[in-house]
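Student: Just a sequence and a predicted model for now, questions to come.
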Amino acid sequence: MGAVPDEEAKSPAGSDTEIESLAEFDAAATHATLAGFRVQSVDLTTRTPVLLRTDTAGAVFLGCAMEPDAAAKVRADGALVFPPVPHLPFDPYRGTLYSPAELFEGLAAGYERTPDALSYAWFQRTKADGDIFSSMLRSIHDDAISDALDELLVGARVVGVMGGHAMGRGTAEYEGAAVLGRTLARAGFTVATGGGPGAMEAANLGAYAAPFDDAMLGSALEILAEEPSFRPSVSAWARAAFEVRTKWPRGGTSVGIPTWFYGHEPPNAFAGSIAKYFANATREDGLLARSNAGVVFLPGAAGTVQEIFDNATPNYYESRGGPTPMVLVDRAHWTERLPTWPLLEALAEDRPMAGRIALVDSVSEAPGALARMSR
């Protein structure tokens, strides 16, 4: 069954120098020097004695809480110290991706009280006033998220599943997307989506359901159908998802990559790891670039059309090491309602990408199309 690698996994570039937990800090500090290390968003207020006796010259501390005497000492050593920023609803220096529980903390009091909603509200305020400090914090946050996402996906075979947020729970289309996510996860792929509602949630739900028997998904779909949309109430919509997670804990994992740029779309609670960005362009490119085993495009509107051609461009130019499979689902949708397929086919003519694009009638055909194009 497909699974995201352990969240403590490191990329080769950062494996020897990045410290993102107290356990990693304690292990590194046994060598009596932290020179050259990058300590990222670790609360070090209980490690004052260690910091006072350890060489920290050349170290960088990003958002690490420290007692004043410890902070003064490491600065005197020549370390760079970027202190925590107070009164933010998010941590710009975080070393790991978000979990659903973290973003939806406080949901019982209403979605508007959660870190996810508060971060969107902060974004709305600060992007309007043009404050350079806030802009810098957003950039630091998004870079930290990209770093954590790369570390998480080392060695993973990632299939992206794209589709519209309007796909309602309780529909045949939603069930089909969920079955797709389950099929891909059981085949050993890591499912990655835009992390929002609709088709994205369905695919993440399917991956979550992968370890259970087939009946579990049907039961979960019935629970979710009671709250078919995040409109008018995100709170009720999200609570239904957490009801499923509570009834069937320890489900399969997948990745959601949403954005606060589209803050009216909440993240879904079925992606085990959530890479949420402020900059939508960074999010879009990052999602598609990391889908190294192909992308399935379910019916959608403007956003999904944009993603098709965002992915077609590097495939056309072979700029990511060669074309990766692209599967468009629903012939009528992509040839009549939004005739994207004819243009994609024209672009691919006489190029290697021609063998890496497919149009299928139903979502059940997508895994087979991916497999054929991956040979």
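Tutor: That came in fine, so what should we check first?
Student: For the rest of this, base every contact and every neighbour count on C-alpha atoms.
Tutor: Will do.
Student: how far away is the closest residue to A101 other than its chain neighbours from P100?
Tutor: Closest residue to A101 apart from its sequence neighbours, by CA to CA, 6 or more residues apart in numbering: A269 at 7.9 Å. Noted for A269: a distance of 5 Å to P100, by CA to CA, to the nearest Å.
Student: more neighbours, these two?
Tutor: In this view A269 and P100 are compared by other CA atoms under 10 Å, and A269 has more residues nearby, 29 against 20.
Student: Which residue of the chain lies farthest from its centroid?
Tutor: R53 (38.8 Å; CA atoms, centre = their mean).
Student: Contact partners for the nearest residue to L298 once chain neighbours are set aside?
Tutor: In space, and not counting its chain neighbours, L298 is closest to G163: 4.6 Å by CA to CA, 6+ apart. Taking CA atoms under 8 Å, 6 or more residues apart in numbering as the contact definition, G163 lies against 198-200, 297-301, 304.
Student: And for E284?
Tutor: By CA under 8 Å, 6+ apart, E284 lies in contact with E307.
Student: hmm, 10 Å instead?
Tutor: 194, 257-259, 277, 303, 306-307, 310-311 (CA atoms under 10 Å, 6 or more residues apart in numbering).
Student: And the next helix or strand past the host helix or strand of it?
Tutor: Here E284, judged by DSSP states H and E, is contained in helix 280-289. Counting by DSSP H and E, the next helix or strand C-terminal to helix 280-289 is strand 295-297.
Student: just checking, what packs against that next one?
Tutor: Applying 3 or more CA pairs under 10 Å, 6 or more residues apart in numbering; DSSP states H and E, one finds that strand 295-297 makes contact with strand 158-162, strand 190-193, helix 302-317, strand 326-329, strand 357-360, helix 366-373.
Student: and that strand, how far from the chain's centre?
Tutor: Its chain's average C-alpha position is 16 Å from that of strand 295-297, according to CA atoms, centre = their mean, to the nearest Å.
Student: Please spell out which residues along it are buried.
Tutor: By 16 or more other CA atoms under 10 Å, the buried positions in strand 295-297 come out as 295-297.
Student: Of these, which is the nearest to L217?
Tutor: V296 (20.6 Å; CA to CA).
Student: measure that closest one to P211 for me?
Tutor: Noted for V296: a distance of 22 Å to P211, by CA to CA.
Student: Next: G155.
Tutor: From G155 to P211 the distance is 21 Å (CA to CA).
Student: Put this next to the previous one:
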Amino acid sequence: MSETPQPVLPFTTPQAVRFDRALLDSHRSDPGEEAWRAMRIQGEFVNAFDVLGNLGPAIAVFGSARLGEGRAEYDAGRQVGEQLARRGFAVVTGGGPGIMEAANRGAQDAGGVSVGLGIQLPFEDGFNHHIDLTVPFHYFFARKVNFVKYTQGAVVLAGGIGTLDELFEVLTLIQTGKVSDYPVALVGVAFWTPLIDWLRGTLLAAGTLSEADVIRPLVTDDPAEAVAHATGADGSE
């Protein structure tokens, strides 16, 4: 397989951007258009359920689209993908560039199943070239449901607002009992420790969360330790 990073594969159009944005625009609520949009949402779930229904054991890997080859975070993502594949787990990412590409690439390098749940974004428009199963989405909420439905844990590497959104979505589902036995590992001690310190020093101190919420994610610099935790191999389940 080529060592040269490949461009992403486009799957959406500018028209789709406007159509999707209209969903959350309270000033554009034509009943006829809304009915068609509801059918489109249903179609996204039907397609994803059909494609992913027989996936088998899988782990979600989240991380920044902006940290590409040559970065330590990219190398860590590739190691995570390789080690998950060697343990018999499919690797499920957002399908984009950066750390997502790294994890998908690592999974393919190790002969595993590489999955991309892609979403149309104005600055990240398509799938990377290291994916075996591609599932396109227009709606974040449909994509999030399928991320959790078809994986048994998550490894989260350095990322921005999108990665934090995915992390806290998972932690919210765990805290509220919507999912169980879903281990989460954070890779990058220097990156994640300030967030954990803020949760403990500010939110826990204010009484807005519990000690279990703070200690739930494993924080490590070791991709192997993160993979062992996410897959339950360390007894975390």
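Tutor: Yep, that arrived. Owing to the predicted nature of the structure, the values given are computational and were not obtained by experimental measurement.
Student: hmm, back to that, what lines up with the residue farthest from the centre of structure 1 in structure 2?
Tutor: Using TM-score structural alignment, R53 of structure 1 lacks an equivalent in structure 2.
Student: quick one on the thing from earlier: okay, the residue mapped onto the residue nearest to L298 of structure 1 from structure 2 and V8 of structure 2: tell me how far apart.
Tutor: Using TM-score structural alignment, the equivalent of G163 of structure 1 in structure 2 is G63. G63 of structure 2 is 16 Å from V8 of structure 2, where distance means CA to CA.
Student: What's the biggest helix in structure 2, counting residues?
Tutor: helix 31-52 (DSSP state H).
Student: coming back round to it: so what sits against both of A269 and P100 of structure 1?
Tutor: 238, 242, 256.
Student: quick one: which of those has the most company?
Tutor: Neighbour counts for these (other CA under 10 Å) peak at G256, which has 32 neighbours.
Student: Distance check, it against E284 of structure 1.
Tutor: Note on G256 of structure 1: its distance to E284 of structure 1, by CA to CA, is 12 Å.
Student: Give me the common contacts of those two.
Tutor: Shared contacts of G256 of structure 1 and E284 (CA under 10 Å, 6+ apart): G194.
Student: Compute the inter-axis angle for the helix holding E284 of structure 1 and strand 158-162.
Tutor: Between helix 280-289 of structure 1 and strand 158-162, the angle comes out at 130 degrees (axes from the mean of the first three to the mean of the last three CA atoms, to 10 degrees).
Student: and the angle from helix 280-289 of structure 1 to helix 302-317?
Tutor: Using the same axes, to 10 degrees: helix 280-289 of structure 1 against helix 302-317 is 60 degrees.
Student: Average offset of helix 280-289 of structure 1 relative to structure 2?
Tutor: Mean deviation of helix 280-289 of structure 1 relative to structure 2 after superposition (mean CA distance after the TM-score superposition for structure 1): 2.4 Å.
Student: That helix to helix 132-152, inter-axis angle?
Tutor: Going by the same axes, to 10 degrees, helix 280-289 of structure 1 makes 10 degrees with helix 132-152.
Student: quick one: terminal-to-terminal distance for stretch 225-237 of structure 2?
Tutor: End-to-end distance of stretch 225-237 of structure 2 (CA to CA): 14 Å.
Student: Could you list the buried residues of the strand or helix carrying L118 of structure 1?
Tutor: Using DSSP H and E, L118 of structure 1 maps to helix 115-129. By neighbour count on 16+ other CA under 10 Å, the buried set for helix 115-129 of structure 1 is 115-120, 123, 126.
Student: and which of those residues is nearest A207 of structure 1?
Tutor: D116 (22.7 Å).
Student: shouldn't that closest one be in contact with I274?
Tutor: No - if you go by CA atoms under 10 Å, D116 of structure 1 and I274 don't touch, sitting 11.4 Å apart.
Student: what is in contact with those two at once?
Tutor: Shared contacts of D116 of structure 1 and I274 (CA under 10 Å, 6+ apart): 100, 102-103, 267.
Student: Can you lay out those as a markdown table showing secondary structure and distance to P323 of structure 1?
Tutor: Below are the shared contacts of D116 and I274 of structure 1 laid out as a markdown table (DSSP: H, G, I helix; E, B strand; the rest coil; distance: CA to CA, whole Å):
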| residue | secondary structure | distance to P323 of structure 1 |
| --- | --- | --- |
| P100 | helix | 33 |
| E102 | helix | 36 |
| L103 | helix | 35 |
| P267 | coil | 29 |
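Student: okay if I get these as JSON lines plus distance to S319 of structure 1?
Tutor: Below are the shared contacts of D116 and I274 of structure 1 laid out as JSON lines (distance: CA to CA, whole Å):
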{"residue": "P100", "distance to S319 of structure 1": "34"}
{"residue": "E102", "distance to S319 of structure 1": "36"}
{"residue": "L103", "distance to S319 of structure 1": "35"}
{"residue": "P267", "distance to S319 of structure 1": "30"}
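Student: Only the buried subset of those, as a ChimeraX command please.
Tutor: Buried members of those, defined by 16+ other CA under 10 Å, are picked up in ChimeraX with:
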select :100,103,267
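Student: Farthest pair within the shared contacts of D116 and I274 of structure 1?
Tutor: The widest separation within the shared contacts of D116 and I274 of structure 1 (CA to CA) is 11.5 Å, between E102 and P267.
Student: which neighbours do these two share?
Tutor: Between them, E102 of structure 1 and P267 share the contacting residues 116, 274, judged by CA under 10 Å, 6+ apart.
Student: Return the distance of the spatially most central residue of structure 2 relative to V145 of structure 2.
Tutor: What sits nearest the mean C-alpha location of structure 2, by CA atoms, centre = their mean, is F62, with 3.9 Å. Counting by CA to CA, the separation of F62 of structure 2 from V145 of structure 2 is 15 Å.
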